[in-house]
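*Asks:* Structure, please.
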Amino acid sequence: MSNQPYLQDSYFDNMPQEISLKRWQSTVNVVSEIFDVPGAWIMQANIKGVEVLVANESIQDDFPAGIAFDFNVNVYCKTVIQNKKTLYVKNAEKEGIWNNNPEYTDAGFKSYLGVPLQWPNGDMFGTLCVLDTNETNYPASFIRLLWQLKELIDGDLRNLLLIKKLKKQSVTDELSEINNRFGFIENARQLISLAKRSRMSLSLMYFDINGLKIMNDSYGHKMGDFIIKTFAEALSKSIRKEDIIARLGGDEFCFLGVHQFDDKGETVKLRVTQLFAELTKSDERIKGVSFSVGCKSFDPVNGFDLDKMLSETDCLMYANKKSTKEAQK
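*Replies:* Now for the predicted structure:
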């Protein structure tokens, strides 16, 4: 869309479950009755333009949800969205600036009252608005009422962000900023379901940072935290976008992705090793830090039991750790 400044996705196409669409529908229905107008809408500024998210029931046949105006079109809501403030047009015919607005010229909506809907940081979400084919002269109490309803919808948007934040915190490791064990299991189950349907093999890698306790004891927990965060960064930069990684706890990490390890994971292991070395090259104390890894591929024929998969690769990781220690003797 040309000159489209609002890049949020259309909620009409994918309404978040956390938002009560039923309550928003009830809101516009009541607004249209109180204001005694043919149309009341909740609009969203998104990648489509200015889109109708919710329309009162009596207008849905003519102006249903899903209709979007290009942001270059001079609709009333565009002015509200750009200026972030209330717009009241009593009679568009008398103002002379709406002659290229299809809401007025094609649909005959002379009167418009709209208020901005905003995210907690002040960014625009869209508008709550009423339109009438007749000239209007709403009392100040009506305008205050619409603003009060706007604040309730803004509250829904604020709660949406809060719920998303809490959900992210519940599946994210605070230190490494990648999945925690719960987040890994949740995402792994989705990938396993996809692998079963598509009959794809999956590869799992289990990592353990060697010598982390020694670094903690020698240089303090800040050093240990830095090593964990840096290893997570190296691991993140070594995988594909669709792959899943997590810090399972302590110094243990894992990776799950569609099978790609004909070399038993050596390519990924080498990539992580090189990136970790590059990210820590400025600190001589970290040169001795390494990691052990276990890697195994699993196919749909034998099934995907996640607990068993983790247990098997964990054993392979410890076998790798043991053989490395013996080789260093």
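*Asks:* Only C-alpha atoms from now on, for both contacts and neighbour counts.
*Replies:* Fine.
*Asks:* where's Ile42 relative to Ile185, distance?
*Replies:* 38 Å (C-alpha to C-alpha, to the nearest Å).
*Asks:* Neighbour count: these two, which is higher?
*Replies:* Ile42 (27 against 18; other C-alpha atoms under 10 Å).
*Asks:* Leu53 reaches Asn14, doesn't it?
*Replies:* No. The pair Leu53 / Asn14 is not scored as a contact, 10.7 Å apart, by C-alpha atoms under 8 Å.
*Asks:* what about the two, which has more around it?
*Replies:* Higher neighbour count among Leu53 and Asn14: Leu53, with 25 against 8, using other C-alpha under 10 Å.
*Asks:* Next, report how far the helix or strand hosting the more buried one is displaced from the centre of its chain.
*Replies:* Assigned by DSSP states H and E, Leu53 belongs to strand 49-55. Here the centre of strand 49-55 is set off from its chain's centre by 21 Å, with C-alpha atoms, centre = their mean, to the nearest Å.
*Asks:* Show residues contacting it.
*Replies:* 1, 4, 6, 10-12, 24-25, 28-29, 39-45, 63-71, 77-78, 126 (C-alpha atoms under 8 Å, 6 or more residues apart in numbering).
*Asks:* what about burial for the residues you listed, which qualify?
*Replies:* Buried members of the contacts of strand 49-55, counted by 16 or more other C-alpha atoms under 10 Å: 6, 10-12, 24-25, 28-29, 39-45, 63-66, 68-71, 77-78, 126.
*Asks:* and this one, so I can compare the two:
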Amino acid sequence: MFDTDQWAFSGVDGQISLHKWQKTIDLITGLFSAPCGYIVQATSKGYRVVIRANEGGSHFETNSILPPETPLFCKYVAENNNTLYVNNASNDAQWSTMPEVVEDGVESYLGLPIHWPEGEVFGTLCLKDSKKTSYTDEYFELIEQLRDLIEDDLALIYSFEQMREIAMLDPLTHIYNRRALCMLAQQKLNLAQRLSFNVCCLFIDINDFKKLNDTCGHEVGDKALILLANTLTTHLREADIVGRLGGDEFVVVMQLSELSQLDPIIDKISTEYSKILLQNGICALTLSVGESYTSQEKQPFESLLNLADKEMYKNKQAYKLTKKV
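*Replies:* Got it, this is the predicted structure:
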């Protein structure tokens, strides 16, 4: 699910035109004759100015981040999810000691919460003035209408991210599907060649998975697949690429500084997977794992994947022979 607590923009926006938001802020400040106008995003990490219109000077800068504990008018709006209008701050005991009033000379503040489509607060749309103001109901209606246009754009971002997740994630395990895995792995291989670091591909297959499905049912089989995905994402690094090709075939693509690191990683995955299966009332299953490594020459990810697949098949055949003995 799309994380609404992440920064929505990082310099260049991919789904909407921030130039349009800039025009909106410029329009609002012009109509309200206000020297300062902002669109501010609020997250647990703090407050970031996405767009600003400022002719009067301020300590705010576009894309600057203020810590979440900073006393701000915008913080009050975001935390209370409500419009705030303070028209004469220096004569209002509740607001007169605010840093924005004392240090920046803000006398008037009007801020409205901006929402993501499911209701979470994105941030604020606000105006600041160095003089007392008297905004009428018509002004409030106008700024609310412009706020709604911004929320329509956020709905587009939200929908885009949801569609991207659907296109890239395996619906059962919620890790990367084959298409996304191959695309991201190829990017890592290209980077590895430029920066001269090693990449390893692990091809992982669950031993006796068909037997589990036949004896315990597909619901238990699906649970075993989900638990393997959870094991991989929990015990590998965030930078490692984890995906499911289909069935009980999983792939991991990772950067390694030393190839000697690999055996302990595989042992850890196998041990933790057995533990979590038993904790969930499923018989312990073993894994067959194949490995392949990047060469110094440029190569497509599919060739690396095929090499790991062949190694996995050899190990799986060895496992079957061991069972017969």
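*Asks:* Got a TM-score for the pair?
*Replies:* TM-score of the superposed chains, computed with TM-score structural alignment, normalised by the length of structure 2, equals 0.84; 321 aligned residues with a C-alpha RMSD of 3.1 Å.
*Asks:* ok, which stretches of structure 1 are strands?
*Replies:* Secondary structure of structure 1 (DSSP state E): strands at 39-46, 49-55, 68-69, 87-89, 111-118, 124-132, 202-210, 244-249, 252-258, 290-298.
*Asks:* could I get the ones you listed as CSV with distance to Glu266 of structure 1?
*Replies:* What follows is the strands of structure 1, written out as CSV (distance: least, C-alpha to C-alpha, whole Å):
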stretch, distance to Glu266 of structure 1
strand 39-46, 44
strand 49-55, 48
strand 68-69, 51
strand 87-89, 63
strand 111-118, 50
strand 124-132, 47
strand 202-210, 11
strand 244-249, 17
strand 252-258, 13
strand 290-298, 9
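*Asks:* Would you map the helices across the stretch 1-150 of structure 1?
*Replies:* Ranges of helices within the stretch 1-150 of structure 1 are 21-35, 76-83, 92-95, 102-105, 140-171, based on DSSP state H, counting those that start in this stretch.
*Asks:* Asp314 of structure 1 contacts Lys296, correct?
*Replies:* No. Using C-alpha under 8 Å, Asp314 of structure 1 makes no contact with Lys296, being 10.0 Å away.
*Asks:* With neighbour numbers in mind, choose between these two.
*Replies:* Higher neighbour count among Asp314 of structure 1 and Lys296: Asp314, with 23 against 19, using other C-alpha under 10 Å.
*Asks:* Just give me the match in structure 2 for the more buried one.
*Replies:* Alignment note: Asp314 of structure 1 maps to Asp309 in structure 2; criterion TM-score structural alignment.
*Asks:* Likewise for Val52 of structure 1?
*Replies:* Val52 of structure 1 maps onto Val49 in structure 2, by TM-score structural alignment.
*Asks:* now that match, nearest residue through space, not along the chain?
*Replies:* For Val49 of structure 2, ignoring the flanking residues on the chain, the nearest one in space by C-alpha to C-alpha, 6 or more residues apart in numbering is Val40 at 4.4 Å.
*Asks:* Need the counterpart of that neighbour in structure 1.
*Replies:* By TM-score structural alignment, Val40 of structure 2 lines up with Met43.
*Asks:* isn't its match right up against Gln118?
*Replies:* No. Between Met43 of structure 1 and Gln118 there is no contact under C-alpha under 8 Å: 11.5 Å.
*Asks:* joint contacts of those two?
*Replies:* Gly126.
*Asks:* Ile143 of structure 1: what's it in contact with?
*Replies:* Going by C-alpha under 8 Å, 6+ apart, Ile143 of structure 1 touches Leu113.
*Asks:* and it, what pairs with it in structure 2?
*Replies:* Match for Ile143 of structure 1 (TM-score structural alignment): Phe140.
*Asks:* same deal with Leu21 of structure 1?
*Replies:* Taking TM-score structural alignment, Leu21 of structure 1 has Leu18 as its aligned residue in structure 2.
*Asks:* Run through the residues that contact its match.
*Replies:* Residues Ile51 are the ones in contact with Leu18 of structure 2 under the rule C-alpha under 8 Å, 6+ apart.
*Asks:* ok, it to Ala229 of structure 2 distance?
*Replies:* According to C-alpha to C-alpha, Leu18 of structure 2 stands 37 Å off from Ala229 of structure 2.
*Asks:* I'd guessed Thr231 of structure 2 sits against Ile269; true?
*Replies:* Yes. Counting by C-alpha under 8 Å, Thr231 of structure 2 touches Ile269, with 6.7 Å between them.
*Asks:* Check the gap between the aligned partner of Glu107 of structure 2 in structure 1 and Tyr88 of structure 1 for me.
*Replies:* Matched across to structure 1, Glu107 of structure 2 falls on Lys110, judged by TM-score structural alignment. For Lys110 of structure 1, the distance to Tyr88 of structure 1 (C-alpha to C-alpha) stands at 11 Å.
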